[in-house]
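Undergrad: Whatever this is, show me its structure:
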Amino acid sequence: MQMRHLGKTGPLSSTLGLGCMGMSGMYGPSDRAESIATIHAALDAGVNLLDTGDFYGMGHNEMLISEALKGIARDRAVISVKFGALRDPAAGWGGVDGRPAAVKNFLAYTLQRLGVDHIDIYRPARLDPNVPIEDTIGAIADMVKAGYVRHIGLSEVGSATIRRAAAVHPIADLQIEYSLVSRSIEDGILDTCRELGIGITAYGVLSRGLISGHWRKDTAGQGDFRAVSPRFQAGNIDTNLALVEALRAVAEDRKVSVAQIAIAWVAAQGDDIIPLIGARRRDRLAEALGALDVTLTSGDLAAIEAAVPKDAVAGTRYAAAQMAHLDSEH
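TA: A predicted model of the protein is given here:
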């Protein structure tokens, strides 16, 4: 496994990270034992970046990771945690809280659930429109000084917010959706991060399974986020699956899977970009790891671009209400 630093100031990370959200219910039921086995398989393969959020399963995901890491040396895992999203007992969403007191409260609970004495990268999941980003980042900076946090990250924020945050404390990386069908980062945000020496951890590289080559229209069940995602809705999904089939033709020419060529495309966009893979099973993890052996030529990149042109996807990546709250889309 090749390693690289996240940005100018961040930790040493594997060139692929494991996103653990799907292990806590966002895409329907998952198997606890298989989830833990997948985390272990990732670590054994040299993947050290584990990404979670304190609101994934209302703390379930952090406790799952804690269980998986029992008996494993702390320095084998770079733990990235998002915070700030509010949940209710019915698993609904209640906005974002980025107040300094809330930051320290969220962190205290995260340390307890994970069973660790520090978090490697701590980041607000979304921008709180009622709290200056300087206040939120300043509170995390206090936790860096106190030893509870090693590095500060950001998530789904735009260039202006990135600059304001970086003026308070060095930022290791921006976590943001980036894939063949989600490319708004290319319209300024990526340039800003590169100017400031901030790395990118790219989630949604398979667009929630849409461009994995495995998803079918009859697979989204109850409790699956994709059942309400615009790109999976009638009127959009047939257009999008046609793009997948065009991409499949390119992948078959290269004798790789659709998922592998989609992941390899993200990785090929720069050494400062770390794709996060949301594998919940060891077979899906093994497939994703195979993308690291795929080197795309200029001809391959042109063929991929022809198969899935920028902005060809039908539907936004989130529903309208959620899109309106994304600072990165403003």
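
Undergrad: Going by C-alpha atoms from here, please, whenever you check contacts or count neighbours.
TA: Will do.

Undergrad: where does residue 105 land in three-state SS?
TA: helix (DSSP: H, G, I helix; E, B strand; the rest coil).

Undergrad: Run a quick neighbour tally on it.
TA: The burial count assigned to residue 105 is 11, neighbours taken as other C-alpha atoms under 10 Å.

Undergrad: what about it, distance to residue 153?
TA: Counting by C-alpha to C-alpha, to the nearest Å, the separation of residue 105 from residue 153 is 18 Å.

Undergrad: Please generate a structure for the following sequence too, so the two can be compared:
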Amino acid sequence: MNYRKFANTHIELSKIGLGCMGMSAAYGEDKDDKESIATLERSIELGINFWDSADIYANGTNEKLISQVLKNNRDKIFMATKFGFRMPDNKGDSFIASGIYVDCSVKHIKEAVENSLKRLKTDYIDLYYAHRIDPNIPLEETIEAMSQLVKEGKVKYLGLSECTADELKKAHTIHPISALQSEYSLLYREVEKEILPLTKELGITFVPFAPLGRGLMSNKLDINSLSSSDFRKNLPRYEGEYLQNNQKLTAALEELALSKNVTTAQVAIAWVIAQSDNIIPIPGTKKRTYLESNAKAVDLNLSSSDLEKIEVILKKYPNVGPRYSQRENKFIKKS
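TA: The predicted model follows:
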């Protein structure tokens, strides 16, 4: 495994992390805790030391699952989790149910961190993100409350997810923001305009989630096999003309991948990594097979010619579609 420096620290994180959401939530009922635990254990063997979760993933169940491996390997893992999304009465599936909202109040932050610490069975969280910016709470209050957690030793570093460039700048003046998480992939490059350059300027690690476009870039995803409870069933990219475009795009990428004796998924991850040296993507998986394949992407060096070929493919198939439905879009603000 290759490593990159985390923010303005001496901490070395694996060049890719492990997104743990799908082990417990979002992608249907096909859950296998035994295989997920084996995947977590295998990631340690591979040298992947950066795991990502959130308290909303199956209402804390994902954090509980992770704890089964984390508790005996605490010194080997840089653990990130998030707070902010809530369900009415803390019940339901946040990825398909209605009523989800954002709460970054001081009161909730204090409660959320204690609950995450308990579920993870740890005394501290390495990286604690605000999952979204709360439109009803002054940003200063949220960041100051998060900063207090650092002073108390419950959290080591602070992060934000899906914020605007102005929000990141403002937050960073209140307390150092060490990581910014957002979607970034061959299907979604909006962050290249402001967010990615700003993180580079401020010495902030940029953490792309969904670097494989939630499976579309693997060229192995059978859309028809997705269950009705799979979050992706309601995303525009998986429908109609957008799906047709994305399948053609991925097929073209596969030709490039085959010429290099690698997979399309490895090309997609390697492309993200190649965009800046402050990037650490967190492709998610719940299976060892995919984990091992993803890990090999860190050794794939795309040449300038390869990158040019990818740009040509992207320009040929530009109709990738919106990344979210109206339900999810209401939680995203544009810079």
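
Undergrad: After superposing, what score do the chains get?
TA: Overlay of the two chains. TM-score (TM-score structural alignment, normalised by the length of structure 1): 0.96; 328 aligned residues with a C-alpha RMSD of 1.4 Å.

Undergrad: Which residue is the nearest non-sequential neighbour of residue 278 of structure 1?
TA: residue 19 (4.5 Å; C-alpha to C-alpha, 6 or more residues apart in numbering).

Undergrad: so that neighbour touches residue 51, yeah?
TA: Yes. With contacts counted by C-alpha atoms under 8 Å, residue 19 of structure 1 reaches residue 51, the gap being 4.8 Å.

Undergrad: anything in contact with each of those two?
TA: Taking C-alpha atoms under 8 Å, 6 or more residues apart in numbering as the contact rule, residue 19 of structure 1 and residue 51 both touch residue 276.

Undergrad: Residue 214 of structure 1 matches what in structure 2?
TA: Counting by TM-score structural alignment, residue 214 of structure 1 lines up with residue 220 in structure 2.

Undergrad: which residues does that match contact?
TA: Applying C-alpha under 8 Å, 6+ apart, no residues contact residue 220 of structure 2.

Undergrad: For it, pull up the helix or strand it's in.
TA: Taking DSSP states H and E as the definition, one finds residue 220 of structure 2 inside no helix or strand.

Undergrad: Report the separation between the residue most central in space within structure 2 and residue 140 of structure 2.
TA: The residue lying closest to the centre of structure 2 (C-alpha atoms, centre = their mean) is residue 209, at 2.7 Å. Residue 209 of structure 2 is 26 Å from residue 140 of structure 2, where distance means C-alpha to C-alpha.

Undergrad: what do you get for residue 295 of structure 2?
TA: With C-alpha to C-alpha as the criterion, residue 295 of structure 2 and residue 140 of structure 2 are 38 Å apart.

Undergrad: Next: residue 199 of structure 2.
TA: 19 Å.

Undergrad: How many residues are close by the counterpart of residue 181 of structure 1 in structure 2?
TA: Aligned counterpart of residue 181 of structure 1 in structure 2: residue 187 (TM-score structural alignment). Neighbourhood size, residue 187 of structure 2 [other C-alpha under 10 Å]: 25.

Undergrad: Surely residue 187 of structure 2 is in contact with residue 213?
TA: Yes. Between residue 187 of structure 2 and residue 213 there is a contact under C-alpha under 8 Å: 6.3 Å.

Undergrad: so what's residue 240 of structure 1 up against?
TA: 210, 231, 313-314.

Undergrad: and the residue nearest to the centre of structure 2, what pairs with it in structure 1?
TA: Match for residue 209 of structure 2 (TM-score structural alignment): residue 203.

Undergrad: ok, now how distant is that match from residue 89 of structure 1?
TA: Counting by C-alpha to C-alpha, the gap from residue 203 of structure 1 to residue 89 of structure 1 is 27 Å.

Undergrad: and if you look at residue 66 of structure 1?
TA: 23 Å.

Undergrad: and if you look at residue 98 of structure 1?
TA: 21 Å.

Undergrad: Kindly report the same for residue 48 of structure 1.
TA: The value you get for residue 48 of structure 1 to residue 89 of structure 1, if C-alpha to C-alpha is used, is 32 Å.
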